[in-house]
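[1] what's the 3D shape of this:
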Amino acid sequence: MPASQYASAIIETALAAEQPILRFGTFTLKSGRSSPYFFNFGLFNTGALLLALASAFADAILDAYPDLGTAAAAPDTPRVLFGPAYKGIPLVAAIAAELARRGRDVGYSYNRKEKKDHGEGGSIVGAPLQGQRVLIVDDVITAGTAIREAHKIVEAEGGKTAGIVEALDREERGHAQLSTVQEVEHELGVKVTSVVKMRDIVAWLKDQGRDSECKAMEEYRAQWGVN
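    From the prediction side, this is the model:
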């Protein structure tokens, strides 16, 4: 199956950047696995790159929630985007701005690492989460720790996690036969939407005729991947 248009666009942007955001080779992950690719989302560090990433996120979000930000939005559609500190802060603001540019105005908020005890106080900045259905935004769900913590923050503020959207799904097994993303979906009972999946990178490489890199990716997926 070919990669989506927005997945292909962000793969090409990542490869064309001055500091390659997506690299192929041999990389040791925190899990100890030897990966044939590495996607460093921290390198979307210019206005143009952040705009490209936010645009791809907006495409993926509207694919998953077509009525988001409209007057006709269903009751179970997210109303607020939440970006966990720190990486999620610029990301969630940029995505909300891109959605508004498309006529889809939604709230966004993020948490402070330390609770503020003066001024307006509290640990949440931006749109209130109380009584809202919330879409959590992140770059990559690795062990799932950060996402579970973000979910706890949303629930503690009186919101309800309605879904999660991430930049990359590596589609590889976690502790057992499920991927970390699948584990999070089962545990929290929500859908995880991904801008790019490992299968998208494989499909893009195949389409570009980059056979050696494609072969390494497919071998890795055969060893560690999930359906």
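
[2] from here on, just use CA atoms for contacts and neighbour counts.
    Noted.

[3] for this protein, what's the longest helix?
    helix 47-64 (DSSP state H).

[4] would you mark the buried spots in that one?
    49-61, 64 (16 or more other CA atoms under 10 Å).

[5] next: stretch 114-124.
    For stretch 114-124, a neighbour-count test (16+ other CA under 10 Å) marks Ile124 as buried.

[6] which of the helices or strands spans the most centrally placed residue in the chain?
    In the chain, the centroid-proximal residue (CA atoms, centre = their mean) is Glu166; its distance is 1.3 Å. Using DSSP states H and E, Glu166 sits in strand 160-169.

[7] what angle separates that strand from helix 47-64?
    120 degrees (axes from the mean of the first three to the mean of the last three CA atoms, to 10 degrees).

[8] tell me who's in contact with the closest residue to Ile89 other than its chain neighbours.
    Distances taken as CA to CA, 6 or more residues apart in numbering put Gly83 closest to Ile89, at 5.3 Å, once the chain neighbours are dropped. Counting by CA atoms under 8 Å, 6 or more residues apart in numbering, Gly83 makes contact with Ile89, Leu91, Val92, Tyr108, Ser109, Tyr110, Asn111, Ile136, Val137, Asp138.

[9] quick check on those residues: which are buried?
    Ile89, Leu91, Val92, Tyr108, Ser109, Tyr110, Asn111, Ile136, Val137, Asp138.

[10] just the ones in helices from those, please.
    Mapping the buried ones among the contacts of Gly83 onto helices (DSSP H) picks out Ile89, Leu91, Val92.

[11] I'd say the first one and Arg112 touch.
    No: with contact defined as CA atoms under 8 Å, Ile89 does not count as touching Arg112 (9.7 Å).

[12] could you also give me the structure for this next sequence, so I can compare it with the first?
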Amino acid sequence: MNRRELAADIDAACRLSGVFTLRSGLTSEEYFDKYLFESDPKLLNRVAEAMVSLLPPGTDLVGGLELGGVPLATVVSQLTGFPALFVRKQAKEYGTRRVAEGVIDIGGRRVTLIEDVITTGGAVRQAALSLRAQGAHVTSVVCAIDRSDGSSSALADVGLAVHPVLTRTDLDAVHQR
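    As a prediction, the model looks like this:
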């Protein structure tokens, strides 16, 4: 994978300008619309291929976070053969009432979370804690874009290592102003 080419293609396809409120409540004048690469089969596949090389040894399951992590986890699952787990923001109030769909018994299994964009890590933190409460071992997250400030891992306080395909710095380095 040519990381610089991928960064340029993702930046060109996904960077939007304006005023945006992020999930964290923070506002930003730029937004990386991950659905613009996740809906493009070629870009989605390139990102997923890059994610495969970042999966930690011992991964049993890949857990895609609702909604943007689900297509990524699905393609990573196809490429690796690891079963996929689809992690909701909160358990359904009907049907199975589970927070994670797919593999039913996750107790004792090593789940690597798959996320699209991480800024503060709030959704990843919540997912990791929910899966750990069910007995899963969750110590890593692989993300397409880490747009945090880079000063320290936003998820170190809950024992999660972040493995990004691209960082905000990577995207800024190729941005055509």
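
[13] what's the closest of the ones in helices among the buried ones among the contacts of Gly83 of the first structure to Lys197 of the first structure?
    Leu91 (18.6 Å; CA to CA).

[14] can you pull the contacts of the closest one?
    Leu91 of the first structure neighbours (CA under 8 Å, 6+ apart): Leu50, Ala54, Gly83, Val137.

[15] looking for the alignment partner of Leu61 of the second structure in the first structure.
    Using TM-score structural alignment as the criterion, Leu61 of the second structure maps onto Val80 of the first structure.

[16] next: Glu5 of the second structure.
    Alignment note (TM-score structural alignment): Glu5 of the second structure maps to Ser8 of the first structure.

[17] name the SS class of that match, please.
    For Ser8 of the first structure, the assignment made with DSSP: H, G, I helix; E, B strand; the rest coil gives helix.

[18] repeat for the one 5 residues further on
    Secondary structure for Thr13 of the first structure, judged by three-state DSSP, is helix.

[19] hmm, Leu22 of the first structure is touching Leu15, no?
    Yes: Leu22 of the first structure is in contact with Leu15 according to CA under 8 Å; the separation is 5.5 Å.

[20] ranges for the strands of the first structure?
    Under the criterion DSSP state E, the first structure contains strands at 22-28, 34-39, 80-83, 107-116, 122-126, 133-140, 160-169, 191-197.

[21] how much space separates the most far-flung residue of the second structure relative to its centre from Asp149 of the second structure?
    In the second structure, counting by CA atoms, centre = their mean, Arg177 sits farthest out from the average C-alpha position, at 26.8 Å. Distance, Arg177 of the second structure to Asp149 of the second structure, by CA to CA, to the nearest Å: 20 Å.

[22] same thing with Leu65 of the second structure?
    For Leu65 of the second structure, the distance to Asp149 of the second structure - CA to CA - is 22 Å.

[23] then Glu29 of the second structure?
    Glu29 of the second structure is 15 Å from Asp149 of the second structure, by CA to CA.

[24] in terms of neighbours, single out the busier of the two.
    Neighbour count, other CA atoms under 10 Å: between Glu29 of the second structure and Asp149, Asp149 has more, with 13 against 10.

[25] from Lys42 of the second structure, how far off is that one?
    Distance from Asp149 of the second structure to Lys42 of the second structure, by CA to CA: 28 Å.

[26] ok, now Lys34 of the second structure?
    14 Å.

[27] might one say that Ile61 of the first structure is in contact with Thr193?
    Yes: using CA under 8 Å, Ile61 of the first structure is in contact with Thr193, at 7.3 Å.

[28] could you tell me which residues touch both of those two?
    Shared contacts of Ile61 of the first structure and Thr193, counting by CA under 8 Å, 6+ apart, come down to Val165.

[29] aligned to Glu149 of the first structure, what sits in the second structure?
    Aligned partner of Glu149 of the first structure by TM-score structural alignment: Gln126.

[30] then Ala96 of the first structure?
    Under the alignment (TM-score structural alignment), Ala96 of the first structure maps onto Ser77 of the second structure.

[31] what sits against that match?
    By CA under 8 Å, 6+ apart, the residues touching Ser77 of the second structure are Val62, Pro83, Ala84.

[32] leaving out the residues flanking it, which one is nearest to the aligned partner of the last one in the first structure?
    By that I understand Ala84 of the second structure. Under the alignment by TM-score structural alignment, Ala84 of the second structure pairs with Tyr108 in the first structure. Among residues not flanking Tyr108 of the first structure along the chain, Leu81 sits closest, at 4.5 Å (CA to CA, 6+ apart).

[33] try Phe39 of the first structure
    Leu22 (4.5 Å).

[34] can you tell me what the one you found aligns to in the second structure?
    That one, Leu22 of the first structure, aligns with Arg15 by TM-score structural alignment.
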